[in-house]
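**Q** below is the structure, and that's it, no one-letter string:
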């Protein structure tokens, strides 16, 4: 009598547990993906201590939303694009493709580890910001509802873009060298490391094309005072525009990922 195989979802959840264990065993992943925004929040809060960013907003409060957005982008786009490229280069994907596990289960595992690490990272960053750096945590339900959809759209778009971009590095060894500069560039022009309104107009125009700018601005709408939106270049949080841009990148990333994703290395034919 044949035994029914577990569902793709059940296998995917098992993959998620395995992926999470492997994530926290990797020292480089832990430092440069998970702890990187938390470390930089502490550094920026110390460097810009005493600086007033308008409306009584201090450095820790201003940089917290940017670091949250950066953390989401690191754990989704950067982590997946590098990790999948390495697995492809080491023929891990090829071996997994030869098992009864479906491709859906594999991607459920990848998206699952992004969700788990993003939530843990956000919780730790928020605890440090609130308890150690004196950041006022919002209590309005409306702001937290905004946070939920911004987090979901930002994470989803980062995941599909990371999966699609994983085919760009020619080898697993080159993955970090290819992906990391892209992420750093987007962080610099998207208002993560600088006050966004102080950036040159042409740089802001370029940043508006990409999702990280809208993710960071959306997080500012959650964690900064309502009156601070007048300091944004558009004079408002532009949440509707941000939702559209993130949704477009989600659709584009999904479309591209479905067509370019490879289970084997390029030299495998």
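**A** Nice, thanks for sending it over. Note that the coordinates shown come from a computational prediction; the quantities given were computed from them, not determined experimentally.
**Q** CA only for contacts and neighbour counts going forward, please
**A** Fine.
**Q** do a quick rundown of the helices in this structure.
**A** 8-25, 27-29, 36-47, 59-73, 79-89, 92-97, 103-131, 141-165, 175-189, 201-207, 211-223, 239-260 (DSSP state H).
**Q** what's in contact with the first one?
**A** Same thing as helix 8-25. 29-30, 101-102, 104-113, 116-117 (CA atoms under 8 Å, 6 or more residues apart in numbering).
**Q** next one for the comparison:
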């Protein structure tokens, strides 16, 4: 009788395996992101460009006063808005268009035949958004400080607020971007479908226009979506406390940020679970 060698133990394909593959894929996703010139411009550099334009164009206008009695510059006023817009662009717009294009050019179809699980793919994408959004936010803040003389918070509590609002916003927008990627019918139509949605949200959420100047009914519509609350949270960090009087309710409503973004995060997870496929059903 010949001895038979024991069969090799089956490879573990559980959550730990997905995490390892996902984390290892983050580097690939980041490199791919920065190799796409149009993506870098329209999602990474665009908020910095808009901050520079507004800071120069409205440099002669005072937007109020700081607690020290100094005039609040356009750069100081628009910094929170551009940080919130950057989170939306890096998360929702970037992933919605990127994944839709990967469906259209067959990338996802090829990935379906590899050991990479869906969870690992999502981890790679969300990790890429976290890395690029963090670099983007740091760049915007440093340029605002060095080039436009923006006074940054010195209170650690303010930076703690910035950290959790930023992380919650990045996660929510990334998940919503994955869910929204199912909307374009083809990769070529992705930008035509996604960018108008992003632009409308920015205009009604206090990014380009002062939120308190918008009609109340439009403010109510904007407050249904997470961008208005992310901009609200950033204003709570970078603007004087006296500006809270111009917000809905006359105060910084950080609980509202948790509530609205938390609801959209859960909704995005459900939408992603229902709609994401390696291969389109109609393709």
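**A** Done, it's in. Nothing here was measured: the structure is a model prediction, and the numbers come from that model.
**Q** related to what we said a few turns ago, just send the helices of the first structure back as TSV, with distance to residue 229 of the first structure and mean neighbour count too.
**A** Listed next are those as TSV, based on distance: least, CA to CA, whole Å; neighbours: other CA atoms under 10 Å:
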stretch	distance to residue 229 of the first structure	mean neighbour count
helix 8-25	37	17
helix 27-29	34	14
helix 36-47	21	18
helix 59-73	12	27
helix 79-89	31	24
helix 92-97	46	16
helix 103-131	21	19
helix 141-165	14	21
helix 175-189	19	17
helix 201-207	16	14
helix 211-223	7	25
helix 239-260	11	16
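**Q** would JSON lines of those with distance to residue 268 of the first structure be doable?
**A** Below are the helices of the first structure laid out as JSON lines (distance: least, CA to CA, whole Å):
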{"stretch": "helix 8-25", "distance to residue 268 of the first structure": "25"}
{"stretch": "helix 27-29", "distance to residue 268 of the first structure": "28"}
{"stretch": "helix 36-47", "distance to residue 268 of the first structure": "35"}
{"stretch": "helix 59-73", "distance to residue 268 of the first structure": "31"}
{"stretch": "helix 79-89", "distance to residue 268 of the first structure": "10"}
{"stretch": "helix 92-97", "distance to residue 268 of the first structure": "10"}
{"stretch": "helix 103-131", "distance to residue 268 of the first structure": "19"}
{"stretch": "helix 141-165", "distance to residue 268 of the first structure": "19"}
{"stretch": "helix 175-189", "distance to residue 268 of the first structure": "18"}
{"stretch": "helix 201-207", "distance to residue 268 of the first structure": "37"}
{"stretch": "helix 211-223", "distance to residue 268 of the first structure": "33"}
{"stretch": "helix 239-260", "distance to residue 268 of the first structure": "15"}
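**Q** right, and those - which one's nearest residue 267 of the first structure?
**A** Closest to residue 267 of the first structure of these, according to CA to CA: helix 79-89, at 9.8 Å.
**Q** and that closest one against the second structure, how far off on average?
**A** Following the fit onto the second structure, the mean deviation recorded for helix 79-89 of the first structure is 0.5 Å by mean CA distance after the TM-score superposition for the first structure.
**Q** so where is that helix in the second structure?
**A** Aligned by TM-score structural alignment, helix 79-89 of the first structure falls on residues 94-104 of the second structure.
**Q** center of the first structure - which residue?
**A** For the first structure, the residue nearest the mean C-alpha position is residue 73 (1.8 Å; CA atoms, centre = their mean).
**Q** distance of residue 78 of the second structure from residue 231 of the second structure?
**A** According to CA to CA, to the nearest Å, residue 78 of the second structure and residue 231 of the second structure sit 10 Å apart.
**Q** could you tell me which residues touch both of the two?
**A** residue 207.
**Q** how many other residues sit next to residue 61 of the second structure?
**A** The tally of other residues near residue 61 of the second structure (other CA atoms under 10 Å) stands at 12.
**Q** now check the first structure for the residue matching it.
**A** By TM-score structural alignment, residue 61 of the second structure lines up with residue 51.
**Q** also residue 262 of the second structure?
**A** Using TM-score structural alignment, the equivalent of residue 262 of the second structure in the first structure is residue 247.
**Q** show me what contacts the residue mapped onto residue 132 of the second structure from the first structure?
**A** Residue 132 of the second structure maps onto residue 117 in the first structure when the alignment is built from TM-score structural alignment. By CA under 8 Å, 6+ apart, residue 117 of the first structure lies in contact with 20, 34, 75.
**Q** do that again at 10 Å, thanks
**A** 20, 23-24, 30, 33-34, 71-72, 75-76, 123 (CA atoms under 10 Å, 6 or more residues apart in numbering).
**Q** I'd say residue 60 of the second structure and residue 73 touch.
**A** Yes - taking CA atoms under 10 Å as the definition, residue 60 of the second structure is a contact partner of residue 73 at 8.3 Å.
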